[in-house]
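Undergrad: Dropping a prediction and its sequence here:
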Amino acid sequence: MPTLTPFEAIGAALAEEMRRDPTVLVFGEGVATKRHDLVDEFGPARVRNTPLAEGIIAGTAAGAAATGLRPVIDLLFAPFLCYAMDELVNSAGKLRFISGGQFAFPLVTLAMTGGGWGVGAQHNHNNEAWFVHSPGLKVLMPSSAADFKGLLKSAIRDDNPVLFFIDLALLHQPGEVPDGEHVVPLGKAKVLRPGSDVTLLSYGKTVHACLAAAEQLAAAGIVAEVIDLRSLKPLDEAAFLTSVHKTGRLLVVHEAARIAGVGAEIAAQVAERAFASLRAPIVRLGGPDAPAAASHPLEQAFAPDAAAIVAAARSLCR
């Protein structure tokens, strides 16, 4: 299998889908500057830079989707989604329902999120839960190069608006990507490491912290199951409920603020639907209810690391 970074995997997915479907186009903040190969192959009519005007970009994309095109837009950093909330949430997310299903609104929005580059609070905000809570939108946040490619291809083919979050720290970390047509279905979590004692459930960069923690826990005789959600909406409830029925313990880990985060929804579902299987309280590890720091050491402390995951899992398994 070839080795690609997520940045390269995204480019490969875009190129393949643009060749497959002439209605796919890409525009946004710096896309033509970053993706010269796409401009060379598909021309400036299908790959173009825009002004730094997120609301206009998203509004144009919603209109393009309504007329039969499949736009992919890049709004750079996740906090900039604030400027496009009306277009993405109040228009794109609701128009298919309002039309009684008569219209499709295929629209993919790319946005970088999370710590890793010290870009400061106004460029670093894990706000994925906002969009999970917004009706009509689908939300993805992969952790591997293979899933960046496979999920993006599925998102482009989907007839609903999709928020595709790119964990900034993963953007240039290489990984194996299958050759040929590689499509990952939306709404399917992945068991990365089977286990029997505790379930570690995560997405984005903290998946890798969970895998590192599982290695350390194994040395102490605790066999952890690691699950990568990949898709935050639709959410693969069956995957984590099945795991909790087996292990009896759940530790949910994400970089986003713990309060009202995706982990809170998962904890509620497990408490409602798998309470009898629990052998210990559900534990959530998340970021603090505070803006992210630009300082690299403080930024690294913002997200749960392997040591914190190991400590929490050990406590659960006592």
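TA: Done, it's in. Remember, predicted model here, so these are calculated numbers, not experimental data.
Undergrad: From here on, just use CA atoms for contacts and neighbour counts.
TA: OK.
Undergrad: Hmm, Ser202 and Ser143 touching each other?
TA: No. In this structure, Ser143 sits apart from Ser202 without contact. The criterion is CA atoms under 8 Å, and the distance is 9.5 Å.
Undergrad: what sits in contact with each of these two?
TA: Between them, Ser143 and Ser202 share these contacting residues under CA atoms under 8 Å, 6 or more residues apart in numbering: Asp228.
Undergrad: And the strands in the protein?
TA: With strands called from DSSP state E, the chain shows them at 3-4, 24-28, 47-49, 70-77, 107-113, 138-140, 161-167, 175-176, 190-193, 198-202, 224-228, 231-233, 250-257, 283-287.
Undergrad: I'd like the ones you listed as CSV, with distance to Leu316 and mean neighbour count appended.
TA: Formatted as CSV, these follow (distance: least, CA to CA, whole Å; neighbours: other CA atoms under 10 Å):
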stretch, distance to Leu316, mean neighbour count
strand 3-4, 37, 18
strand 24-28, 45, 24
strand 47-49, 50, 21
strand 70-77, 36, 25
strand 107-113, 30, 26
strand 138-140, 29, 27
strand 161-167, 28, 26
strand 175-176, 32, 16
strand 190-193, 19, 15
strand 198-202, 8, 28
strand 224-228, 11, 25
strand 231-233, 25, 23
strand 250-257, 8, 25
strand 283-287, 8, 20
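Undergrad: structure B:
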Amino acid sequence: MSSQEQQATGRTATMSDAMVEAVAHEMREDEEVFYMGEDVADYGGIFDSTTGLLDEFGRDRVMDVPISETAYIGAAVGAAQAGMRPIAELMFVDFAGVCFDQIYNQMAKNTYMSGGSVSVPMVLTTAVGGDYNDAAQHSQTLYGTFAHLPGMKVVVPSTAYDAKGLMHNAIRDDDPVVYMFHKRLMGIGWMPAPDGPKTPVPEEPYTIPFGEADVKREGDDVTVVTLGLHVHRAVEAAESLADEGGPDAEVIDLRTLTPLDRETVIESVADTGRLVVVDEDYRSFGVTGEIVASVAEHDPSALEAVERLAVPDVPIPYSRPLEDAINPDAAAIAEAIRTVAE
């Protein structure tokens, strides 16, 4: 648990509850905030991302939409440019493929292409990740895809504490924010989460600034940089190695990809000299390569050993054994830590 989470007192919350709490607060404070997406009203979001919002705010502000991502993402862009603050949920990040023009050519670019005469203060929430056998069109993370494209801020919470603070900040931001939540971390009944995402969460609102990574576990021997689900797998690996008397690993949760906190990573590697980067996205042209390049460009001599763990460049398999084989688990992370430590 990070130092920030330790400072939070009182009740604990799941990641989905923390997200909903932040959204509800912002909707109470600002009537221009509304939520739209598929199955977000009566159903409460298939990953519990909007549970209870319809009862409090009604159908004018919590809207189920037709199955046309292009239409409702475009509507959200227009509403944002007109002065509202929409939250539009893309049920699975994989579905970006059917509405990418609205995301990249409109949401991300319109402020720039208008010379700053319009802003697009909207949040695009979307579920990411596999580990539950939903095959190639429902299991990707695509972190690197969105982080690669200028004009959008990209955030990836791994705990309830971070989820709430990042959501408050996302809704208040005057730029478009892509808020990517890992479905395995939400704490929903039909998809049990690991222990780590459920954390103490203050009842009062608070923000977590974008561009500030968090050290989830301190260590002296190896720096492990990751995000989302793999924060918890990395901590599990680090703790198991510590119990065995093995290398002492520091685990850094990036939390946001755009902006990216390179400084925290560089400072940690300057102390350890060894780097492991873990990502559930594809290996090529992704987050792992960006992190390694950032360290190498700053001081190549600081990097004594490096390992990258990511999904190989293949579609996500439906088969459970095959999906398990391509998605790095705690054992694979522990082995990478041992390798660079040697």
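TA: Looks like it arrived, so ask away. No experiment lies behind these values; they were computed from the predicted model shown.
Undergrad: Any idea what the TM-score comes out to?
TA: The TM-score (TM-score structural alignment, normalised by the length of the first structure) is 0.96; 317 aligned residues with a CA RMSD of 1.3 Å.
Undergrad: would you turn the strands of the first structure into CSV with distance to Ala239 of the first structure?
TA: Shown next, in CSV, are the strands of the first structure (distance: least, CA to CA, whole Å):
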stretch, distance to Ala239 of the first structure
strand 3-4, 28
strand 24-28, 32
strand 47-49, 38
strand 70-77, 29
strand 107-113, 25
strand 138-140, 16
strand 161-167, 21
strand 175-176, 24
strand 190-193, 8
strand 198-202, 10
strand 224-228, 8
strand 231-233, 12
strand 250-257, 12
strand 283-287, 18
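Undergrad: all helices for the stretch 51-200 of the second structure, in order.
TA: Secondary structure of the stretch 51-200 of the second structure by DSSP state H, counting those that start in this stretch: the helices cover 53-57, 69-81, 100, 110-113, 143-148, 160-172.
Undergrad: ditto for the stretch 201-318 of the first structure
TA: Ranges of helices within the stretch 201-318 of the first structure are 206-219, 237-247, 262-273, 296-302, 306-316, based on DSSP H, counting those that start in this stretch.
Undergrad: Could you dump these into CSV with distance to Arg19 of the first structure added?
TA: Conversion of those to CSV gives the following (distance: least, CA to CA, whole Å):
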stretch, distance to Arg19 of the first structure
helix 206-219, 32
helix 237-247, 34
helix 262-273, 35
helix 296-302, 40
helix 306-316, 41
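Undergrad: Now tabulate those helices in CSV and tack on mean neighbour count and distance to Asp40 of the first structure.
TA: Conversion of the helices of the stretch 201-318 of the first structure to CSV gives the following (neighbours: other CA atoms under 10 Å; distance: least, CA to CA, whole Å):
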stretch, mean neighbour count, distance to Asp40 of the first structure
helix 206-219, 20, 35
helix 237-247, 19, 42
helix 262-273, 17, 40
helix 296-302, 16, 37
helix 306-316, 17, 43
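Undergrad: out of the ones you listed, which comes closest to Pro161 of the first structure?
TA: For the helices of the stretch 201-318 of the first structure, distance to Pro161 of the first structure was read as CA to CA. The smallest value, 19.2 Å, belongs to helix 262-273.
Undergrad: list the helices and strands the closest one packs on?
TA: Packing contacts for helix 262-273 of the first structure, counted by 3 or more CA pairs under 8 Å, 6 or more residues apart in numbering; DSSP states H and E, involve helix 237-247, strand 250-257, strand 283-287.
Undergrad: Please identify the most buried of the helices of the stretch 51-200 of the second structure.
TA: Between the helices of the stretch 51-200 of the second structure, the one whose residues have the most neighbours on average, counting mean count of other CA atoms under 10 Å, is helix 160-172 (a mean of 25).
Undergrad: That one vs strand 177-182, what angle?
TA: Taking axes from the mean of the first three to the mean of the last three CA atoms, to 10 degrees, one finds that helix 160-172 of the second structure is oriented at 160 degrees with respect to strand 177-182.
Undergrad: What is the corresponding segment of the first structure for helix 160-172 of the second structure?
TA: Taking TM-score structural alignment as the measure, the first structure aligns residues 145-157 with helix 160-172 of the second structure.
Undergrad: on average, how far is that stretch from the matching bit in the second structure?
TA: Between stretch 145-157 of the first structure and its aligned partner residues in the second structure, the average distance after superposition works out to 0.9 Å, using mean CA distance after the TM-score superposition for the first structure.
Undergrad: Just checking the distance from that stretch to the centre of its chain.
TA: Its chain's average C-alpha position is 11 Å from that of stretch 145-157 of the first structure, according to CA atoms, centre = their mean, to the nearest Å.
Undergrad: So what touches it?
TA: Around stretch 145-157 of the first structure, the neighbours that count as contacts under CA under 8 Å, 6+ apart are 4-6, 9-10, 12-14, 17, 24, 70, 72, 106-108, 140, 142, 162, 164, 173-178, 182-186, 230.
Undergrad: ok, back up a step: among the strands of the first structure, which is nearest Arg318 of the first structure?
TA: Closest to Arg318 of the first structure of the strands of the first structure is strand 198-202 (CA to CA; 11.2 Å).
Undergrad: Out of the helices of the stretch 201-318 of the first structure, which is closest to Ala84 of the first structure?
TA: Smallest distance to Ala84 of the first structure across the helices of the stretch 201-318 of the first structure (CA to CA): 21.5 Å, for helix 262-273.
Undergrad: whereabouts in the second structure does that closest one align?
TA: Aligned by TM-score structural alignment, helix 262-273 of the first structure corresponds to residues 287-298 of the second structure.
Undergrad: Mean per-residue distance, that stretch versus the first structure.
TA: Here the mean offset of stretch 287-298 of the second structure against the first structure after fitting is 0.8 Å, by mean CA distance after the TM-score superposition for the first structure.
Undergrad: rewinding a little: closest to Ala213 of the first structure out of the helices and strands packed on helix 262-273 of the first structure?
TA: Within these, the stretch nearest Ala213 of the first structure is strand 250-257; the backing value is 11.5 Å (CA to CA).
Undergrad: What about the equivalent of Asp30 of the second structure over in the first structure, how many residues nearby?
TA: Using TM-score structural alignment, the partner of Asp30 of the second structure in the first structure is Asp21. Using other CA atoms under 10 Å, the number of residues around Asp21 of the first structure comes to 14.
Undergrad: Relative to Arg48 of the first structure, how far out is Asp21 of the first structure?
TA: Shown here: Asp21 of the first structure relative to Arg48 of the first structure, a distance of 17 Å by CA to CA, to the nearest Å.
Undergrad: ok, now Leu163 of the first structure?
TA: The value you get for Leu163 of the first structure to Arg48 of the first structure, if CA to CA is used, is 20 Å.
Undergrad: can you check Glu237 of the first structure too?
TA: With distances taken as CA to CA, Glu237 of the first structure is found 38 Å from Arg48 of the first structure.
Undergrad: Identify the residues contacting Ser196 of the first structure.
TA: Shown here is Ser196 of the first structure, whose contacts under the criterion CA under 8 Å, 6+ apart are Val223, Ala224, Glu225, Lys246, Thr247.
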